[in-house]
Structure formats: structure tokens, C-alpha cells
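Visitor: can you look at this prediction? I've put the sequence above it.
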Amino acid sequence: MSIQNRFPDAYDPSSLRAIVTPSAFARQNLFYLQEAGHIRLRRSHAGLQRSRLDSYLIVQVAAGSGVLRYDGREFALTAGQCFWVDCRRPHGYRSSPDDPWELRWVHFNGRSAPGFYGLFGDAAPVFTPTDAASVARRLDAILRAARRWDTPAELNASAEIAALLAEIVTDRARAADSGTLTADRLDEVRAYLIEHCTEELTLDAVAARFYISKYYLARSFKRRYGETMIACVNSARLDAAKQLLRYTDLRLGEIARQCGFREQSYFTRRFREAEGQTANEYRRAWRGRT
């Protein structure tokens, strides 16, 4: 679809925009696409100002330069940079009058979108991806899907959005780690927690083992993995419990003890919170009838 806009002389004729309507299935279950585009400006114009728009926006500056205004802050943008914003907040962006830009973008939403945006964090909405070509390929693939727009295209667009978000969030985590604990060091801590999850673990003991300040370790771990250290340990304990539920006849109290839960009641509560069913219901469902 050729681009429709209020400034027809400002855009190169090759510019494209696709506005689509997601299906009810997509709204309930997927990252769903709202709009995608690739524009080349021949001259700058008044720019854009929005707020209270139920959408998330990722933009890549392919060429040129401009400015992003977001939540009362202003950020300069140059070729190779991207930004990700929550469009419910006040935002706007415009090209430099002397250096008209070329942009790729995607507007999307979905039930998991706020969680991914939380992992990204908006303290610095502008970022420079490690692999700008990969980001461009994914945005181009999303636009191609939008221009076809049928059920397979909608699924493909959702998959590309998910992959794009994972790439951005992982990139942001690596960048944060480069100024703090190394990713390898944190991976080592996480592997230790999982391997020793059935033992009694404390933050003080783990920090001392790795010669790291416990507060520094806790902050760095949460930033890299999106969960606390105790949440990581509890997940590993539940994984171990599932093995025993499915392949042994041990009582719940013994399973709780072997997996590092000090009390059966705590194990029962955490299992139900995680699985939406009791441990006994899980056991019966997975074992089936014999």
C-alpha cells in the first residue's frame, strides 16, 4: 500500500505504510500487528505528537536524523539508532530539516507486550542494536506480512514481533551487564542456583561464594533475567517436584522436603500459583490411567 499522509510532497513515492485489523484470536493470544511501514522523507514536516494511544511503537532510523520527545524528555536520533515507546504516554518525533530521515517502524500490542516493555525499561528509550541489519530484516518481514494480511501472514507477523522483542530485550540486558557483572558471571550464578536448588540457599551465602556484594548481585541478577534469585530457585524446585510427581509415588510432604521446600503448605501454594492446579491434579493429569 502506498503511504497516505497529510504531507504528500514530503514523502518519496517508494514509501509504504500498512494499517491492519487484528483478528479476535490474535488479540487474545498473540503479539498483534496494528501498523507497519517504511518511509523515506524528501523534506521535513511538522512531525507527530500523540498520547493515550493503546499501542507500542518500535522505530529504526535507517538514514538521516531527527528528534524523539517522550514523556517530557528529548532524545537526538541518528542513522542506526532505534527507539521503543509506550504510546499511551506523550510522545512525538520529527526529522531534522537539514537531514531528512528514512524510517522503518511497527505498531503492535498484545497481552505480553507490557511485560516485555518492562524488561526493556524506558529509562533510555533510544538504543543502538548490536545487529542493525537483523532488526531491519525483521521489520521488513513484518511489513511484508502486513501487505499480504491473511491468517498465515498474521501468525508470521506475530512470530517476527516476538523475535524482534526478544532480540531487543536480550541486547539491552547484555549492554547493562557490560557495565556491571559480566553475563558469563551471572550465568554461572544462575547455574549454581539451579544445580543446588534443593539445598538451603541464602543470598548472603551465594554472594559470599562468588565474592560479590549481595545487593549488587541481586540487582544485576534481576536486571539480566527479569526475575529475582529466589524466584529462579523456586522455579527449579518446582521443576524437580514435577519429576517426582510424575515418576514416583512419594507423598507430597516428602516431595516438598526433597525439593527444598521447608513446609508442604508452602510447596502446595507455590505449585498452584505456578500451574493453576494442585500437585495431585498435576500428577493425575500427567500419569493418565493405567
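Guide: Looks like it came in fine. Numbering: from 1, shown residues only.
Visitor: please count neighbours and contacts with C-alpha atoms only from this point.
Guide: Noted.
Visitor: mind listing the strands for the stretch 1-150 of the chain?
Guide: Counting by DSSP state E, counting those that start in this stretch, the stretch 1-150 of the chain has strands at residues 16-19, 32-40, 48-50, 56-63, 65-70, 73-78, 82-86, 91-95, 102-109, 126-127.
Visitor: indicate which one of these is closest to R237.
Guide: strand 102-109 (33.2 Å; CA to CA).
Visitor: could you dump the strands of the stretch 1-150 of the chain to a markdown table with distance to R237 and mean neighbour count?
Guide: Conversion of the strands of the stretch 1-150 of the chain to a markdown table gives the following (distance: least, CA to CA, whole Å; neighbours: other CA atoms under 10 Å):
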| stretch | distance to R237 | mean neighbour count |
| --- | --- | --- |
| strand 16-19 | 46 | 20 |
| strand 32-40 | 34 | 23 |
| strand 48-50 | 46 | 12 |
| strand 56-63 | 35 | 21 |
| strand 65-70 | 42 | 20 |
| strand 73-78 | 44 | 16 |
| strand 82-86 | 35 | 23 |
| strand 91-95 | 43 | 20 |
| strand 102-109 | 33 | 23 |
| strand 126-127 | 36 | 18 |
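Visitor: can I get these in JSON lines including distance to R219?
Guide: Below are the strands of the stretch 1-150 of the chain laid out as JSON lines (distance: least, CA to CA, whole Å):
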{"stretch": "strand 16-19", "distance to R219": "40"}
{"stretch": "strand 32-40", "distance to R219": "32"}
{"stretch": "strand 48-50", "distance to R219": "34"}
{"stretch": "strand 56-63", "distance to R219": "27"}
{"stretch": "strand 65-70", "distance to R219": "26"}
{"stretch": "strand 73-78", "distance to R219": "26"}
{"stretch": "strand 82-86", "distance to R219": "23"}
{"stretch": "strand 91-95", "distance to R219": "29"}
{"stretch": "strand 102-109", "distance to R219": "28"}
{"stretch": "strand 126-127", "distance to R219": "21"}
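Visitor: just the helices from the stretch 51-200 of the chain, written as ranges.
Guide: 113-120, 132-148, 151-178, 183-195 (DSSP state H, counting those that start in this stretch).
Visitor: I'd like the ones you listed laid out as CSV, including distance to L217 and mean neighbour count.
Guide: Formatted as CSV, the helices of the stretch 51-200 of the chain follow (distance: least, CA to CA, whole Å; neighbours: other CA under 10 Å):
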stretch, distance to L217, mean neighbour count
helix 113-120, 18, 16
helix 132-148, 31, 19
helix 151-178, 11, 18
helix 183-195, 8, 15
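Visitor: pasting the second one now:
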Amino acid sequence: MKKGYNKLLEIISNGNVYSGQDLAASLNVSRAAIWKSIKHLQALGLEIRAIRGKGYQLLEKFEFLSKEEIRSMMTSKSKKSCKDIGVVFKTNSTNSYLLNQLDNESIHGSVVFAEYQLGGRGRRNKKWISPIGSGICFSVGWRFEVMPISLGLLSLYMGIAIARSLNSLKIKEVGLKWPNDIITMGHKLGGILLDIRGESTGPLDVVIGIGINYELPKYKLINIDQPIIDICGASKKRFSRNMIAANLLSNVFEILHDLQTGANLNLLNEWRQFDYYAGKEATLILPNEKITGILKGVDEQGSLLMLVDGKLLSYRSGEVSLRI
């Protein structure tokens, strides 16, 4: 078996009912091995129903990510910047995957997608796990010989790339929350995580991690400490995961290409148009204090601006919590 469970998933991904005996024969294993693999897939978050006397059925069809399909749907401009695309079934995190590659080879223009991440991370190293196939999770490697903009701006620019993609899908109320959250209709749809190797004044390798909720199980939407949403729920449509992945990659690479070639790129006004919480009262959570004020957008370096006790102050880091 191809790691057992993912070969099994390839067979049942169409949503049809398959008997344990037929699955065992197809994969040349015992029925006990099939049962064990079914349990493993269920543990990864897939909803698989056992039908007495009939077999097993995946309740929602599963579309595997395909590097060939993704590349075929990317724009011509973005393909020139994309060196290679990889898809792994399971990894600790796609950012860690590329960072490990960087120890031995260049990752400039490399992309890796994962169907499932064991140790996905959010801000402040918070653990972030989504059920298998429920998101579009990937990382892009890029090398800057000289950093053309501040690192704070790079995170904002990647947010713009994602927002452009979502707008092209006609998703309503697309917005951005400083510094790296993707918002739709007031709910979190995804996020960005940058990992940096090198010095800001010299050659710099950046790994850009992006995670977007595609279709989360209902229990995941309930059992979480913040309002979240997925693309299928926001759009009321079931778009192809590969199409969305290609759209996201195209917008990411086009911005990276323009930065690399020295294009006069100033996207701050566009970011401000997507700024979902401008003018709202919020609390900025820092390592040793919390600051409450009115959100006033960002400055030219990508730092957060807040009106605090009548003074306009800027902050390079922190987590914004909206006051409800």
C-alpha cells in the first residue's frame, strides 16, 4: 500500500460505497488493515461512514492537490518565477519542509503544498491544525539579494495577493487584519506566516507560509475560540481546490516578481482599502503589556498605527484583539 491510508483515500475519494472486502482485494491487504487505515483517516479529520453490510463511504468527495493541475492554471507571468511545485500528503509544516531544504539547496521559487500538517503554526507559535483536505496550505521560498521593502511590508503585500484571489472568486467582504490575518465577513479565513533566514541588509531567504480554510467540518467551525469561516461557506460554492491554489500562487508570484525586478510597487493604498477594522477600538497584545486604542491603519513601513490617549503611535509587532 502507498502509505496505506492515502492510497485507500485515492480509491474512496469519489464518495462511492466500497466494501471492506473489495478494498482489501484492490490494495492486496487484509480487511483488518483496511479497517485500521479507515480509523487513521478518520483521526485525520475525514468523515467516513461505516455502513453495516455494505462497507465504507467518504461523506464528502475529496479532491487531491495536483502539481500538474495547479501549474497548468497559473498565469504565464507567475510560471516564470515558479521553479517547482511539490505536493506532500503529510508533513510537520510546509514552512519547516522548505527550511529543511534550505540547509542543502536553494529554495528560490520553490513551492510545497500539504494535504495535512501535523504542526502548523500561527502567530506567537500557536499550534494550528486543520483536518486533512479541509484547507489549502502551502509555502513559497524566495531569495532577496537585497530586501527592497521592509519585512513588515512583505507580510502585508502577501495579504494583498490573497485578497486579490478571493475577490476574483466573488467572495463577499474580503478584508485584511494587521499583520497577517485574512478576513471574510468578519470571520477569519486564513493567515500568513513568514520565516526568515539571513540578514535584512544582505541576502535573505524568506519562506512564506499561507493557510486558507477551504471546507471545514461543522464540528471544527464550532469547537474553536474565534469566529472562522471557509471558502465554500463564504462563497456558497464548491470551487476546485487546485484552481484556488493556482490562483493564489499566481498572485503571490506576480508580486514577488515585481519586487525582485525593482518595479515601482507601492501597495499600501490597496492594503488600506482591504483594512477590515480601520477605525475600530482594539487591544494590542504585546509580550508584557496590553494597549487599547483606535486602529488607524499602517505607516509606510507596515507598522500598525493606533490612536492611544490622543496620540498616534506605531507598533512593529503584536496581536490585535478586537473589543466586542
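Guide: The structure has been received and is ready for your questions. Just so you know, these numbers come straight off a predicted model, no measurement behind them.
Visitor: tell me how they score on TM after superposing.
Guide: After superposition, the two chains reach a TM-score of 0.31 (TM-score structural alignment, normalised by the length of structure 1), with 157 aligned residues with a CA RMSD of 6.5 Å.
Visitor: if we can go back for a sec, figure out which of the helices of the stretch 51-200 of structure 1 is closest to R287 of structure 1.
Guide: That would be helix 183-195 among the helices of the stretch 51-200 of structure 1, by CA to CA, at 25.5 Å.
Visitor: residues contacting the closest residue to Y93 of structure 1 other than its chain neighbours?
Guide: In space, Y93 of structure 1 comes closest to L68 once its chain neighbours are excluded; the distance is 4.4 Å by CA to CA, 6 or more residues apart in numbering. Listed by CA atoms under 8 Å, 6 or more residues apart in numbering, the contact partners of L68 of structure 1 are 74-77, 91-94.
Visitor: L68 of structure 1 and F25 of structure 1: what is the separation?
Guide: Applying CA to CA, to the nearest Å, the value for L68 of structure 1 to F25 of structure 1 is 33 Å.
Visitor: try V233 of structure 1
Guide: From V233 of structure 1 across to F25 of structure 1, the span is 34 Å (CA to CA).
Visitor: buried residues in the helix or strand containing Y215 of structure 1, which are they?
Guide: In the assignment (DSSP states H and E), Y215 of structure 1 maps to helix 214-225. In terms of neighbour count (16 or more other CA atoms under 10 Å), helix 214-225 of structure 1 has its buried residues at 214, 217-218, 220-221, 223-225.
Visitor: next one: stretch 9-28 of structure 2
Guide: When neighbours are counted by 16+ other CA under 10 Å, the buried residues of stretch 9-28 of structure 2 are found to be 9, 12-13, 17-20, 23-24, 27.
Visitor: coming back round to it: which of the contacts of L68 of structure 1 lies closest to Y56 of structure 1?
Guide: Of those, the one sitting nearest to Y56 of structure 1 (CA to CA) turns out to be H91, at 11.3 Å.
Visitor: now the closest one: closest residue in space, sequence neighbours ignored.
Guide: Y70 (4.4 Å).
Visitor: now the helices for the stretch 51-200 of structure 2?
Guide: Using DSSP H, counting those that start in this stretch, the helices of the stretch 51-200 of structure 2 run over 67-73, 76-81, 94-102, 151-168.
Visitor: just put the ones you listed in a markdown table and tack on mean neighbour count.
Guide: Shown next, in a markdown table, are the helices of the stretch 51-200 of structure 2 (neighbours: other CA atoms under 10 Å):
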| stretch | mean neighbour count |
| --- | --- |
| helix 67-73 | 16 |
| helix 76-81 | 16 |
| helix 94-102 | 20 |
| helix 151-168 | 21 |
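Visitor: out of those helices, which gets nearest to H257 of structure 2?
Guide: Going by CA to CA, the one of the helices of the stretch 51-200 of structure 2 nearest H257 of structure 2 is helix 76-81, 6.6 Å.
Visitor: what's stretch 105-114 of structure 1 in contact with?
Guide: Residues outside stretch 105-114 of structure 1 that contact it (CA under 8 Å, 6+ apart): 27-38, 54-60, 139, 142.
Visitor: before we move on, back to that, turn the helices of the stretch 51-200 of structure 1 into a markdown table, including distance to Q49 of structure 1.
Guide: Formatted as a markdown table, the helices of the stretch 51-200 of structure 1 follow (distance: least, CA to CA, whole Å):
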| stretch | distance to Q49 of structure 1 |
| --- | --- |
| helix 113-120 | 21 |
| helix 132-148 | 23 |
| helix 151-178 | 24 |
| helix 183-195 | 38 |
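Visitor: of all these, which lies closest to L103 of structure 1?
Guide: Counting by CA to CA, L103 of structure 1 lies closest to helix 132-148 out of the helices of the stretch 51-200 of structure 1; the figure is 9.9 Å.
Visitor: report the angle between that closest one and strand 56-63.
Guide: In terms of direction (axes from the mean of the first three to the mean of the last three CA atoms, to 10 degrees), helix 132-148 of structure 1 departs from strand 56-63 by 120 degrees.
Visitor: longest strand in structure 2, by number of residues?
Guide: In structure 2, taking DSSP state E as the definition, the longest strand is strand 187-198.
Visitor: so what does it touch, helix or strand wise?
Guide: Counting by 3 or more CA pairs under 8 Å, 6 or more residues apart in numbering; DSSP states H and E, the packing neighbours recorded for strand 187-198 of structure 2 are helix 151-168, strand 181-184, strand 204-213.
Visitor: would a markdown table of the ones you listed with distance to Y97 of structure 2 be doable?
Guide: Formatted as a markdown table, those follow (distance: least, CA to CA, whole Å):
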| stretch | distance to Y97 of structure 2 |
| --- | --- |
| helix 151-168 | 20 |
| strand 181-184 | 22 |
| strand 204-213 | 10 |
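Visitor: can you give me the neighbour number for the nearest residue to A163 of structure 2 once chain neighbours are set aside?
Guide: Closest residue to A163 of structure 2 apart from its sequence neighbours, by CA to CA, 6+ apart: V174 at 6.4 Å. Neighbourhood size, V174 of structure 2 [other CA atoms under 10 Å]: 23.
Visitor: and the gap between V174 of structure 2 and I291 of structure 2?
Guide: The value you get for V174 of structure 2 to I291 of structure 2, if CA to CA is used, is 27 Å.
Visitor: tell me which residues in the longest strand of structure 2 are buried?
Guide: For strand 187-198 of structure 2, by 16+ other CA under 10 Å, it's 187-194.
Visitor: next, the angle helix 94-102 makes with that strand.
Guide: Interaxial angle of strand 187-198 of structure 2 relative to helix 94-102 (the same axes, to 10 degrees): 20 degrees.
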